[in-house]
Structures are given as C-alpha cells and as structure tokens.
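Undergrad: structure, please.
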Amino acid sequence: MPENNEVVIEIETEKENIKKPDFLIDESEVETDASDEMEAETEERTIETVEAELEALKEDFKKQLEAVAEAEREQYEAERERLLRTAAEAENSKRRAETEAQKQLKFANKNIMDGLIPVLDSLAAAIKSVDGKVESSETASDLSNFSEGVQLVHKQLLDVLKGHGLIPIEAAAGEPFDPNRHEAVFATDSDEVSEGNVIEEFRCGYQLHDQVLRAAQVVVSKGKSEKQPPSEDRKEQGTEDATEE
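TA: Next comes the predicted model:
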C-alpha cells in the first residue's frame, strides 16, 4: 500500500512540473499586457494633446498681445495727431490775433486821416486860387506871400500825415487808368493821350499804408475823335457821288 501512495504523489508532482505550451497563455496575462499598452497610448496621446493645447494657447496669447499693442499704438497716434492739431490751431489763432492787432494798430488813425483829407483839399484849393490871382491883382506881393504861407502849411501837414502812413495817390497825364487807385470823373476824346489813359488829375487821392482811403479823381481819354470832313468837302463828295450815278 505505501508503494502505491508514493506513485500517486510522484504523478501529481510531475503534473505540476509539466510546462504549459506557449499557445495556452493565461488570459489574465494577456489582459494585463493590453491594458498596459492602452495606458501607454493614452498617456502618449494625452501628452500630444497637452502640447498642442499649449501651442494653441501660446499662439492665441501672442495674437492678443499684438492686438493690444496695435490698439495702443493707434490710440497713441490718434492722441498725438489731436495734440498736434490743437497746437497748430493755437499757433494759428495766435498769429491771427497778432495780425489783427497789428492791423488795428496800423489803421488806428484812419478816422483822423479821413477827417484831415478835406483840410488838405481846402489848402490845395486855396493855393490854386491865390496863384491864379497873383499876376492880375494890385496886391500881388501880399497874395504871393499868402500863397507861400498856405503852401508851407499844406506841406507841413502833409509831411506829418505821411509820417503816420498817409500816401498821396497822384495820377500823371498819360498814366494808365487803374480802377483800384483812380476814379474816372468823366471821359473825353484826346488826340494826345491814348485811350484808357489819364488826361489830367481832377483831385488827388490818398491811401493809408496799403488801404485806399480815397481814389484819385481823373479825366480819362477815349482816344482820338472821329472828325467829320468840312462842309465843303462833304458837298464835293456828294457832287462826285451824284455824278458817278
């Protein structure tokens, strides 16, 4: 009996020592390997996804920074342009104010000049009137002295006014008519003066600096007159015309 038991034990031991074939792999081992591979793949995909997301975040952040920088640059340029325009407008306003002040100062005595011009006219008329009577008057010497005195007063007054910017506008015979400085009193025929030119000055004009206060009054030439032939010539011309007919 004991021998039989020993045989049974040996058989059981041999069974345990028999190695399983390769194709009879344990299912638990297969599942473990597959799980490890899936975890590895999942981990690899997760890393790639995170890296892609990080790259996308970097790109988005870069774009946002560029957009903010561009907006700030545009705001800076707009503010700079506004300040430059404000400065330019202020400078222009300052220049206009200075120009207006200079103009007002320049023509501050315009009303005084307007009031004194008739005085100059009266003195000039008095001089002409006296000069015309000196030769025919018995008191020629007294009139001559008076004329000289009036001329002196006229000259002194005119010199003072010239010092304040008053300029006489004188029109010489033969000078072209200038509508900006001359006023035509009337026009007449003239064989000596070309059409559109001044024949004579009727009254002197004046300007304050570059502003005309009163234009010079002048007589303007209409050019040579178209003369009719004498009456005898017209008769002869008529006779010749009748003969020819």
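Undergrad: contacts and neighbour counts: CA atoms only from here.
TA: Will do.
Undergrad: does Ser194 touch Thr188 like I think?
TA: No: contact criterion CA atoms under 8 Å: Ser194 and Thr188 do not qualify, at 11.0 Å.
Undergrad: common neighbours of those two, please.
TA: Ser221, Lys222, Gly223 (CA atoms under 8 Å, 6 or more residues apart in numbering).
Undergrad: redo those as TSV? Include neighbour count and secondary structure.
TA: Listed next are these as TSV, based on neighbours: other CA atoms under 10 Å; DSSP: H, G, I helix; E, B strand; the rest coil:
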residue	neighbour count	secondary structure
Ser221	26	strand
Lys222	19	coil
Gly223	17	coil
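Undergrad: to compare with the earlier structure, here is another sequence to fold:
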Amino acid sequence: MTQNHNDQNPQDLSSETSPEIEAQLEEAAEIQDEIDEEAHSPEQHIAHLEAENERLRSDYLRALADAQNIKRLADKRVEDNSKYAVANFAKEVIPVADNLARALTAATADARAASDVVNTLAIGVEMTEKELQTALSKYNIKRIDALNQPFDPNHHQAMTEIENTSVPTGTVIQVFQDGYVLHDRLLRPAMVVVSRGGPKREPKPEGDAPAEDGVDRSV
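TA: Just a heads-up that it's a prediction; the model follows:
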C-alpha cells in the first residue's frame, strides 16, 4: 500500500514549526512589554496621582463646606430658640397689658379728681402696668411707639384714615391697640388711625431712611 505523503511524524512537524512559533511568541512578549511600559510610565503615573489628589481635595472641600453650613444652621437654630423662646408666652401676656391700658384710659382726670377711690385704683393700675412693661422689657419685649410717628407698614396696621391738615399726610394720629416687638421680630402690629390731606412729609436723609423690610414677622 502506498503511504500518504501528508502523513508526517508529529515530531518532525514540531521541529519544523517551533522556531516560527517561538519567534511569534517573543514578538508578542516584546509588544506586551512596550504596552506595559507605556501604561506605567512615570509621566502617566504622576498624572494619575495628580488627578486623584485633585479629586480627593475637591471632595474634602465639598465635605468641609457642607459641615460648615450644617454648623451655621445649627448655631442659628440654637440662637433663635434661645432668643425667641418667650414669643408664645409674650403673646399671652400682651392682652393683660392691653386691659391695664384700657383701665387707665377709662379713669379720666375728671373721674380721678372727683373720687379718691377711683384715683387710688388708677394709681394701683399705673404701678402694675409700669411693672409689667419693665418685666417685658427685661426679655426684650417692647411696645411700639406709634403715636405721632410716620405710618410704617412694618410696625403699624392702618384701621382707617382721617382728614387732618395739621400734620403731614401719613402720620399716626390715634392708636387703637399697641403693637409689640420681640428683639427684631414683630409680635403684633399697632392698630392705628392715619392722617390724610395734610402737607407732604419731608423725606428723611438717606442715611436715616428705614430699611424696606427690617422686621422679621416669623414669630
């Protein structure tokens, strides 16, 4: 039988192809070494470290800013809680001051002159009202001085307007009910009557002009 010429000894095939395969493997290894060398070059390594450092620095600054904002808000909340803790209590006490003021208004000069009893009661009410206002002032609860002042929408609530040519237009000529502030916050506006028809009020110097909205109404 004729032997197939394609049938070769595996050992002979290996010996014929081994040098070629080895050369290819060596070439591939060199290429891989070049790739690894480029990927880990000092310049690229430094650039990578700088980018990572910048990222960490940015994260740190952002976290620091967040922490400072949280602390600022917490400090403001603690300050407000301490500063305005008596707001609700003040709103309950203010009507007592209103009633004392009404009692003094009812005790006219003629009534006090005509009766020692009325005069004695009026003196007692005056003392009580004064002590109450002193106690309120200790907690920075202050009555708004509205009478004869220019109308201020931040502190006053106009109930009506009355023709009055003897005072500048927009002057508070009567107070129905006193207003109060706690520190810089409005507890209750003064209910007032405002004049109209009078001369125009002279504008205040620019440095003395009140802020457009200088009252905190959040209590």
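Undergrad: the strand or helix carrying Glu3 of the first structure: what's the following helix or strand?
TA: In the assignment (DSSP states H and E), Glu3 of the first structure maps to helix 2-17. Under the assignment DSSP H and E, the closest C-terminal helix or strand after helix 2-17 of the first structure is helix 27-106.
Undergrad: between Ser194 and Thr188 of the first structure, who's got more neighbours?
TA: Ser194 (18 against 13; other CA atoms under 10 Å).
Undergrad: show me what contacts that one?
TA: Going by CA under 8 Å, 6+ apart, Ser194 of the first structure touches Gly174, Ser221, Lys222, Gly223, Lys224.
Undergrad: and which of those is nearest Val68 of the first structure?
TA: Gly174 (77.1 Å; CA to CA).
Undergrad: aligned partner of Ser93 of the first structure in the second structure?
TA: Residue correspondence to the second structure (TM-score structural alignment): Ser93 of the first structure is matched to Ile70.
Undergrad: from Glu161 of the second structure, how far out is that match?
TA: Separation of Ile70 of the second structure from Glu161 of the second structure (CA to CA, to the nearest Å): 48 Å.
Undergrad: cool, and Pro199 of the second structure?
TA: 15 Å.
Undergrad: between those two, who's got more neighbours?
TA: The neighbour count for Pro199 of the second structure versus Glu161, taken as other CA under 10 Å, is higher for Glu161 (17 against 13).
Undergrad: alignment lookup: that one to the first structure.
TA: Glu161 of the second structure maps onto Ala187 in the first structure, by TM-score structural alignment.
Undergrad: mean distance of whichever strand or helix holds Val172 of the second structure to its aligned residues in the first structure, please.
TA: Assessed by DSSP H and E, Val172 of the second structure sits inside strand 172-177. Strand 172-177 of the second structure differs from its equivalent in the first structure by a mean of 2.0 Å after superposition (mean CA distance after the TM-score superposition for the first structure).
Undergrad: which residues does the most centrally placed residue in the first structure contact?
TA: The first structure has Asn92 as the residue nearest its centroid, 10.8 Å off, counting by CA atoms, centre = their mean. By CA under 8 Å, 6+ apart, the contact set of Asn92 of the first structure is empty.
Undergrad: from Glu79 of the first structure, how far off is it?
TA: Here Asn92 of the first structure is placed at a distance of 20 Å from Glu79 of the first structure (CA to CA).
Undergrad: ranges for the strands of the second structure?
TA: Listed in chain order, the strands found in the second structure under DSSP state E are 141-143, 156-163, 172-177, 180-182, 185-188, 190-196.
Undergrad: how about the nearest residue to the counterpart of Gly197 of the second structure in the first structure, chain neighbours excluded?
TA: Residue pairing (TM-score structural alignment): Gly197 of the second structure is matched to Gly223 of the first structure. Excluding its sequence neighbours, the residue lying closest to Gly223 of the first structure (CA to CA, 6 or more residues apart in numbering) is Glu195, at 4.0 Å.
Undergrad: looks like that neighbour contacts Thr188 (just checking).
TA: No: using CA under 8 Å, Glu195 of the first structure makes no contact with Thr188, being 9.4 Å away.
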